[in-house]
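Chemist: No letters, just coordinates:
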């Protein structure tokens, strides 16, 4: 669905990581950490069991039984076992992996504060739609962004982008039809393809780590968040 001049935008959906924020203080990957502990693990092995390996799929949620964190710990235990961690050490290693995962921080990307302030000031229906393991509020505070901004988080919904159901939850929360929502993110697969399949207007935030091979007529490409803000000002006739 190309975003042409006549397209009617009433609301905005924004990806979180590598769109609104980026890494502030990084930590080793799970594969690197397991290797440093003396076990054999590669990035490909990690991708089997870490949550990004389940993109596009249904998962447990925080309110399901078993809940999301239990499901994730089971996956991390499988990762540890496949890396050669002895059975009696798996619990302790999983704890270390979780501690490491919770220790890195994020910072706002240029334009993020201005964009969220613009949306709030003009009362434009908007939400953050993220594949994320935890509540986003602490990470929003780390980045100096409003921590009460509406969010649709995969681990709370029980499905990961690019599955269309999570975009359907965005439309439900915004009380808008999908075609009236612009979804902007940095992932061609999770954000652009997911938005197109869900009937939303796709926006691609260009980054160094991902590439877009779709024709320009199908998706609006933004070099940064300031350009998203300028686009909305023009499209919504707001200053």
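Modeler: Great, that's in hand. Please read these numbers as outputs of a predicted model, since none were measured by experiment.

Chemist: When you work out contacts or count neighbours from here on, use the C-alpha atoms and nothing else.
Modeler: Fine.

Chemist: who's in contact with the most centrally placed residue in the chain?
Modeler: The C-alpha lying nearest the average C-alpha coordinate of the chain belongs to residue 130 (CA atoms, centre = their mean; 3.0 Å). Counting by CA atoms under 8 Å, 6 or more residues apart in numbering, residue 130 makes contact with 14, 15, 16, 17, 151, 152, 153, 154, 161.

Chemist: was I right about the last one contacting residue 191?
Modeler: Yep, that's residue 161 we're talking about. Yes. The criterion here is CA atoms under 8 Å, and residue 161 meets it with residue 191 at 7.0 Å.

Chemist: so how many other residues sit close to residue 99?
Modeler: Neighbourhood size, residue 99 [other CA atoms under 10 Å]: 11.

Chemist: Could you tell me how far it is located from residue 93?
Modeler: Per CA to CA, to the nearest Å, residue 99 is found 10 Å from residue 93.

Chemist: try residue 8
Modeler: From residue 8 to residue 93 the distance is 51 Å (CA to CA).

Chemist: more crowded one of these two?
Modeler: Each of residue 8 and residue 93 has its neighbours counted (other CA under 10 Å); residue 93 has more, 20 against 15.

Chemist: which residue sits closest to the more buried one, ignoring its sequence neighbours?
Modeler: Spatial nearest neighbour of residue 93, chain neighbours left out: residue 80 (7.2 Å); criterion: CA to CA, 6 or more residues apart in numbering.

Chemist: packing partners for the helix or strand encompassing the one you found?
Modeler: For residue 80, the element it lies in under DSSP states H and E is helix 68-82. Counting contacts by 3 or more CA pairs under 8 Å, 6 or more residues apart in numbering; DSSP states H and E, helix 68-82 is packed against helix 43-49, helix 90-103.

Chemist: Next up, a structure to set beside the first:
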């Protein structure tokens, strides 16, 4: 059976729209090293994910833009790590924000070209501030923004993708989802009936082979995929 014509493109945010296959955890690990802090992945992991949980519980988080969100996350990480260096907070925040804004600038022209041919949306495990963050980024006109904290569903539950299809009023087979996580993006999107693109570093091993999945190393390759 032939898939219907592609009519919409869904994208993950973290590690996809704000960087080519670089998860926030890996990004922060790089930034600590850049700031001269010797920190192993094993040492950072509990602090990073504790900060994630604490930030999601912030009462005003829905209004957080990039800088305020990053500042809060970094302070929570450092508190969990037992650091109190205000200068380190500033260096980490400034570096993360600068890298993210550079990714926005790179991806904005591509997304605006894609928006001329396809309806666009975002599906993200986030804190409730994805609409505010995307408004600040001004990447493209996203018709649908699915933020896990706002809809009560989280990846890798395929239901979050089914919800996106319902809000677009399109059959899942007419939608392509792009994300950097095999487990949270590719597998559940395909399970929901969508096509998928896995954004992954060239040396990342593919966990499995799935039909209807394309692999790219940069969002810049996306135009060729949807052409």
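Modeler: Looks like it came in fine. This one's a predicted model, so the numbers in the text were calculated from it and none came from an experiment.

Chemist: overall similarity of the pair, as a TM-score.
Modeler: With the length set by TM-score structural alignment, normalised by the length of structure 2, the two chains reach a TM-score of 0.61; 208 aligned residues with a CA RMSD of 4.6 Å.

Chemist: quick one on the thing from earlier: wait, doesn't the residue nearest to residue 93 of structure 1 sit right on residue 96?
Modeler: No. Counting by CA under 8 Å, residue 80 of structure 1 stays clear of residue 96, with 10.9 Å between them.

Chemist: residues touching the equivalent of residue 172 of structure 2 over in structure 1, list them.
Modeler: In structure 1, residue 172 of structure 2 lines up with residue 178, judged by TM-score structural alignment. With contacts taken as CA under 8 Å, 6+ apart, residue 178 of structure 1 has the following neighbours: 168, 171, 198, 199, 200, 201.

Chemist: ok, 6 Å please
Modeler: Remark: with contacts taken as CA atoms under 6 Å, 6 or more residues apart in numbering, residue 178 of structure 1 is in contact with 171, 199, 200.

Chemist: Kindly report the same for residue 128 of structure 1.
Modeler: 13, 14, 15, 151.

Chemist: follow-up on the earlier one: neighbour-wise, which of residue 80 and residue 96 of structure 1 wins?
Modeler: residue 80 (28 against 15).

Chemist: How much space separates the more buried one from residue 59 of structure 1?
Modeler: 20 Å.

Chemist: And for residue 163 of structure 1?
Modeler: Remark: distance between residue 163 of structure 1 and residue 59 of structure 1 (CA to CA) = 11 Å.

Chemist: nearest spatial neighbour of the match of residue 172 of structure 2, skipping sequence neighbours?
Modeler: residue 200 (4.8 Å).

Chemist: What does the one you found correspond to in structure 2?
Modeler: In structure 2, residue 200 of structure 1 lands on residue 194 (TM-score structural alignment).

Chemist: isn't residue 217 of structure 2 right next to residue 200, touching?
Modeler: Yes. Contact criterion CA atoms under 6 Å: residue 217 of structure 2 and residue 200 qualify, at 5.1 Å.

Chemist: more crowded one of these two?
Modeler: residue 200 (23 against 17).

Chemist: hang on, the more buried one packs against residue 219?
Modeler: No. In this structure residue 200 of structure 2 lies outside contact range of residue 219 using CA under 6 Å: 9.9 Å.

Chemist: quick revisit: which among the contacts of residue 128 of structure 1 end up buried?
Modeler: 13, 14, 15, 151 (16 or more other CA atoms under 10 Å).

Chemist: can you give me the helices for structure 1?
Modeler: Remark: helices assigned in structure 1 by DSSP state H are 30-36, 43-49, 68-82, 90-103, 112-121, 137-142, 154-157, 164-174, 194-198, 225-236.

Chemist: Also compute the angle for the third one relative to helix 90-103, please.
Modeler: With axes from the mean of the first three to the mean of the last three CA atoms, to 10 degrees as the basis, helix 68-82 of structure 1 and helix 90-103 are set at 120 degrees to each other.

Chemist: And for helix 68-82 of structure 1, what's in contact with it?
Modeler: 49, 60, 61, 62.

Chemist: Return the subset of the residues you listed lying in strands.
Modeler: Residues of the contacts of helix 68-82 of structure 1 located in strands (DSSP state E): none.

Chemist: ok, whatever residue of structure 2 lines up with residue 125 of structure 1 to residue 196 of structure 2 distance?
Modeler: Aligned counterpart of residue 125 of structure 1 in structure 2: residue 119 (TM-score structural alignment). Distance of residue 119 of structure 2 to residue 196 of structure 2, given as CA to CA: 15 Å.

Chemist: got it, and residue 4 of structure 2?
Modeler: Plainly put, residue 4 of structure 2 is 14 Å away from residue 196 of structure 2 if you go by CA to CA.

Chemist: go on, residue 207 of structure 2?
Modeler: Residue 207 of structure 2 is 15 Å from residue 196 of structure 2, by CA to CA.
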